[in-house]
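A.B. asks: Predicted coordinates and the sequence they were generated for:
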Amino acid sequence: MEKVLRMASNRGVVMFSKSQCCMCYSVKILFNDLGVNLMVHELDHDPEGREMERALMRMGCSSAVPAVFIGGKLVGSTNEVMALHLGGGLIPLIRPYQVMS
């Protein structure tokens, strides 16, 4: 769990993902469209990926991926991110991490 927390706090917006996950892809596209420089950790490309998945589940993720952290705090998976966005709560959270174009 320490490694997950350390990786989650290295950047403003961090997502734990799997390369073939369609929900992960959707969340990546959302953040890209919102101008966020997202740090993505592909668990299926990491030798410790399975252990990190278990740690994410213990931290309260409804599903191991995608798991999104903003400002080092767990936001959640696709449902939580989309609900925040639709409710207007996501933009204020990511504003400090948006790339100016």
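C.D. replies: Perfect, thanks for sending it. Predicted, not measured: the structure shown is a model, and the values here were computed from it.

A.B. asks: drop to CA atoms for contacts and neighbour counts, all remaining ones
C.D. replies: OK.

A.B. asks: Okay, buried residues for the top helix by length along the chain please.
C.D. replies: Determined from DSSP state H, the single longest helix within the chain is helix 22-33. In terms of neighbour count (16 or more other C-alpha atoms under 10 Å), helix 22-33 has its buried residues at 23-24, 27-28, 31.

A.B. asks: Comparison target, given below:
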Amino acid sequence: MDRVTKMASERPVVIFSKSSCCMCYTIKSLFGDFGVNPAVHELDEIPRGRDIEQALSRLGCNPAVPAIFIGGEFVGGTNEVMTLHLNRSLIPMLKKAGALWL
């Protein structure tokens, strides 16, 4: 879990993903459309990615990916991020974290 916490705090937005996951692609595209440059960790392409995936599951991610951290804090997965976006809370959160300067 310490490794996840360290990785999650390296940039304003951090996404734990799998390269073959369509929901992960959707979330990465959403942030890209906003002009956010997240740190993306493809768990199927990095050493010990399975261990990180299990730690994310213990954190409450179900499914484990995508797991999105903003400002070092766990936000959730696709449903949570889309809910924030639809209720207009996501952009202010990204600005506060320093991921957007608009």
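C.D. replies: Yep, that arrived. If you're wondering where the values come from, they're calculated on a predicted model, not measured in any experiment.

A.B. asks: follow-up on the earlier one: how about the buried residues of helix 22-33 of structure 1 in TSV, adding distance to Leu5 of structure 1?
C.D. replies: Output for the buried residues of helix 22-33 of structure 1, formatted as TSV (distance: C-alpha to C-alpha, whole Å):
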residue	distance to Leu5 of structure 1
Met23	22
Cys24	19
Val27	20
Lys28	20
Phe31	20
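
A.B. asks: how about the helices in structure 1?
C.D. replies: 2-8, 22-33, 49-58, 78-86, 90-94.

A.B. asks: With distance to Phe69 of structure 1 added, can I get these in JSON lines?
C.D. replies: Listed next are these as JSON lines, based on distance: least, C-alpha to C-alpha, whole Å:
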{"stretch": "helix 2-8", "distance to Phe69 of structure 1": "6"}
{"stretch": "helix 22-33", "distance to Phe69 of structure 1": "12"}
{"stretch": "helix 49-58", "distance to Phe69 of structure 1": "11"}
{"stretch": "helix 78-86", "distance to Phe69 of structure 1": "10"}
{"stretch": "helix 90-94", "distance to Phe69 of structure 1": "10"}
